[in-house]
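A.B. asks: what follows is a predicted structure for the sequence shown.
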Amino acid sequence: PTTIVLVVIYSVSFVVGMVGNIMALKVLTRKRSNRLAGVSATRSLLINLAICDMMVICICMPVNLGHQVYKAWVFGDFLCRTVPFVQAVSVSASVLSLAVISLNRYYSVHNPLNARSFFTCKKLFCMICVVWALSSGLCMPLIFMNKTKTLVLFNGKLVIMVCIERWPHVKQKQAYNFLLFCALYGFPVLFNLIICFLTGRKLWSTDDKFKECNKCNSALTGSRLKVRKKIAKMVVALVLLFTLSWLPLYVVDIWVDFNMPNVLNDEDELNHVQHGWILQVRPFAQWLGLTNSALNPLCYCFVGNLYRSAKRFRNSYRKRISSVFALSLSQTPSSPSVPRLLSYTASKDMSDLD
């Protein structure tokens, strides 16, 4: 029953995440003109976040589901080293990207004029490169410490292959996993929550001084302030979703590291019957963490109002298809005006989306 439940929930998360992130990337990467620098920066960072989510969905979800079905590791030594590394890097890049997004929103609200010059395309590219480099550097030990091991059980009657972290000393593994918890969860989440609180307090402040400042500052018009409130809500939703999704897995892994430090390193460790419940809970905790990548597009859509852009994109696509069909009926195949008219129609529809 546990395996059946895991197959069902993993499959649902995979389909929802794949469709949602593909649509999010399709809408976010559309060319837009005359847009604010702050909004443009947020869209670029959301694209990076969606790429992280696609890595989790396409690589980590299928392998983790297969591991839960087969119980033993059947994917070889290469994936044993690669999949934990990719999962850790993508999660790290996600939370660090959220930190950059929160910082961008903070600057856009507290210092909107300087935010345009600070979050330029070149600087954003450098920030994204730093995020990926830092994430890869922090998670690099997983490539070398994750290895396959053959377990011979029941006096040679059963031989299975497992994928485990094999550190020289248990204390090193405990210290490294605690470092990852602090660097990739504790400190970034705390930073994001503080920044989101300061940004929200500034946006929803009803202080008269703040209102006078808005009147004097042309960068904070009524419509622009409304857009910034929507984006701030979306960022808060993303941060809270990440916090709640990955907390159970981090708690379970830290508990296992300190209470079952040698699990699966020796055959006698398989007899931890009194701690068996935690090993049954961990697959669901890992599914919840991976599902965060499937739920992020829902935040773009329902909290960030990205569904309006998607609806316009869909309507434009239908309009373009109907125009092509109408022109194909009214024009002869040899008419030279058809390609030019189709090109004009498509470019006009895309410009209307902005």
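C.D. replies: All right, it came through fine.
A.B. asks: going by C-alpha atoms from here, please, whenever you check contacts or count neighbours.
C.D. replies: Will do.
A.B. asks: contacts for stretch 1-9 next, please.
C.D. replies: Defining contact as CA atoms under 8 Å, 6 or more residues apart in numbering, one finds that stretch 1-9 is touched by 65, 68-69, 283-284.
A.B. asks: what's the answer for stretch 244-259, then?
C.D. replies: 173-174, 177-178, 181, 278, 282, 285-286, 288-292.
A.B. asks: quick check, L342 in a helix?
C.D. replies: Yes - under DSSP: H, G, I helix; E, B strand; the rest coil, L342 sits within a helix.
A.B. asks: burial check on it, number of neighbours?
C.D. replies: Residues contacting L342 under the criterion other CA atoms under 10 Å number 16.
A.B. asks: residues in contact with it?
C.D. replies: 323-324.
A.B. asks: could you do D77 as well?
C.D. replies: Contacts for D77 were tallied using CA under 8 Å, 6+ apart; they are 147-148, 163.
A.B. asks: put this beside the first:
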Amino acid sequence: MMESEINVTSAPSTTHARFTCYGTTLVEMRGSFKIFHNSTISYESNFSQLTDKEVASICLYMIVFCMAMVGNILVVVTLALNPRMRTVTNCFLLSLAVSDLLLAVCCMPVSLVGQILKRFIFGEILCKAIPYFMAASVSVSTFTLLALSLERYSSICHPLKSRVWQTRKHAIKVICGIWISSFILVSPTLVFSNLSNIPIVKIGRCSPACRMTFPNRITNQAW
């Protein structure tokens, strides 16, 4: 078995933790360690706690999450309960609010937990599902804004011609097409998102991380 060794020195610490994991990926190495391909990695490092910057980041995550949830839920409820507001433009706004809710639910809690625990704790299935829904919601938001811009442009620049096709029925068809195409477009995240263990010195242990891994550089560049 081939063996590669990398040595990096770090400042001495009074409190140490020893962690072991499998693999060859190294992240933020600041101590003496060895890598054995397809074998165990052992490393000693010091425990770290949340810094002031990380605490502030967590507080901002919570504030943005609450604002996103409350604001978008109010939009959805208002447009759903008030028939007078079910216009073509508001149909696109409803789609945008739903996609933003999906992004808030899938992204912010996961990022917050990862910020606190310094690891991905949701398992292999959610490692594939969460990035998939995150990417899909971003795609839906982007295409919805594009469709809304085109709709507004047609209404302003070509008001007479646009009246023929600017109906709620047509808007619903466009929105359905946006959602379906978005979920198809980001489907590679289901294939390439994987859970892997990586040693991270800052937290003093081997941590599972969810990341996209591609079979080769061409696939990575194409994505």
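C.D. replies: Happy to help now that I have it. On a predicted model such as this, the values are computed, not experimentally measured, just so you know.
A.B. asks: can you give me the TM-score here?
C.D. replies: Here the TM-score for the pair of chains, by TM-score structural alignment, normalised by the length of structure 2, is 0.70; 170 aligned residues with a CA RMSD of 2.0 Å.
A.B. asks: and N82 of structure 2, what's its match in structure 1?
C.D. replies: Aligned by TM-score structural alignment, N82 of structure 2 pairs with K31 of structure 1.
A.B. asks: and that match, how close does it get to M140 of structure 1?
C.D. replies: Look at K31 of structure 1 and M140 of structure 1: by CA to CA, to the nearest Å, they are 36 Å apart.
A.B. asks: for structure 2, what's the longest helix?
C.D. replies: Scanning structure 2 for the helix with the most residues, using DSSP state H, yields helix 123-157.
A.B. asks: what range in structure 1 matches the helix or strand following it?
C.D. replies: Next helix or strand after helix 123-157 of structure 2 toward the C-terminus (DSSP states H and E): helix 159-165. With TM-score structural alignment applied, helix 159-165 of structure 2 matches the range 112-118 in structure 1.
A.B. asks: sticking with the one residue sitting closest to the centre of structure 1, tell me its helix or strand.
C.D. replies: Nearest residue to the geometric centre of structure 1 (CA atoms, centre = their mean): D53, 3.9 Å. D53 of structure 1 is part of helix 37-55 when elements are defined by DSSP H and E.
A.B. asks: okay, the angle between that helix and helix 76-110?
C.D. replies: 160 degrees (axes from the mean of the first three to the mean of the last three CA atoms, to 10 degrees).
A.B. asks: just give me the neighbour total for the aligned partner of P131 of structure 2 in structure 1.
C.D. replies: When structure 1 is aligned by TM-score structural alignment, P131 of structure 2 is paired with P84. Counted with other CA under 10 Å, the neighbours of P84 of structure 1 add up to 20.
A.B. asks: go on, G222 of structure 1?
C.D. replies: 12.
A.B. asks: mind listing what's buried in stretch 144-153 of structure 1?
C.D. replies: Under the neighbour-count criterion of 16 or more other CA atoms under 10 Å, stretch 144-153 of structure 1 has 145-149, 151 buried.
A.B. asks: which residues touch it?
C.D. replies: Contacts of stretch 144-153 of structure 1 (CA under 8 Å, 6+ apart): 73, 76-77, 80-81, 84, 158-167, 267.
A.B. asks: now do stretch 209-223 of structure 2
C.D. replies: Contacts with stretch 209-223 of structure 2, where a contact means CA under 8 Å, 6+ apart, come from 119-120, 127, 189, 192-198.
A.B. asks: tabulate the residues you listed (a markdown table), appending secondary structure and distance to R163 of structure 2.
C.D. replies: Output for the contacts of stretch 209-223 of structure 2, formatted as a markdown table (DSSP: H, G, I helix; E, B strand; the rest coil; distance: CA to CA, whole Å):
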| residue | secondary structure | distance to R163 of structure 2 |
| --- | --- | --- |
| R119 | coil | 53 |
| F120 | coil | 50 |
| C127 | helix | 45 |
| T189 | helix | 39 |
| F192 | helix | 44 |
| S193 | strand | 44 |
| N194 | strand | 48 |
| L195 | strand | 50 |
| S196 | strand | 53 |
| N197 | strand | 56 |
| I198 | strand | 57 |
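A.B. asks: how about the residues you listed in a markdown table, adding distance to A147 of structure 2?
C.D. replies: Output for these, formatted as a markdown table (distance: CA to CA, whole Å):
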| residue | distance to A147 of structure 2 |
| --- | --- |
| R119 | 38 |
| F120 | 36 |
| C127 | 31 |
| T189 | 25 |
| F192 | 29 |
| S193 | 30 |
| N194 | 33 |
| L195 | 36 |
| S196 | 38 |
| N197 | 41 |
| I198 | 42 |
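A.B. asks: which of those sits closest to Y153 of structure 2?
C.D. replies: Taking CA to CA as the measure, Y153 of structure 2 lies nearest T189 of the contacts of stretch 209-223 of structure 2, at 33.6 Å.
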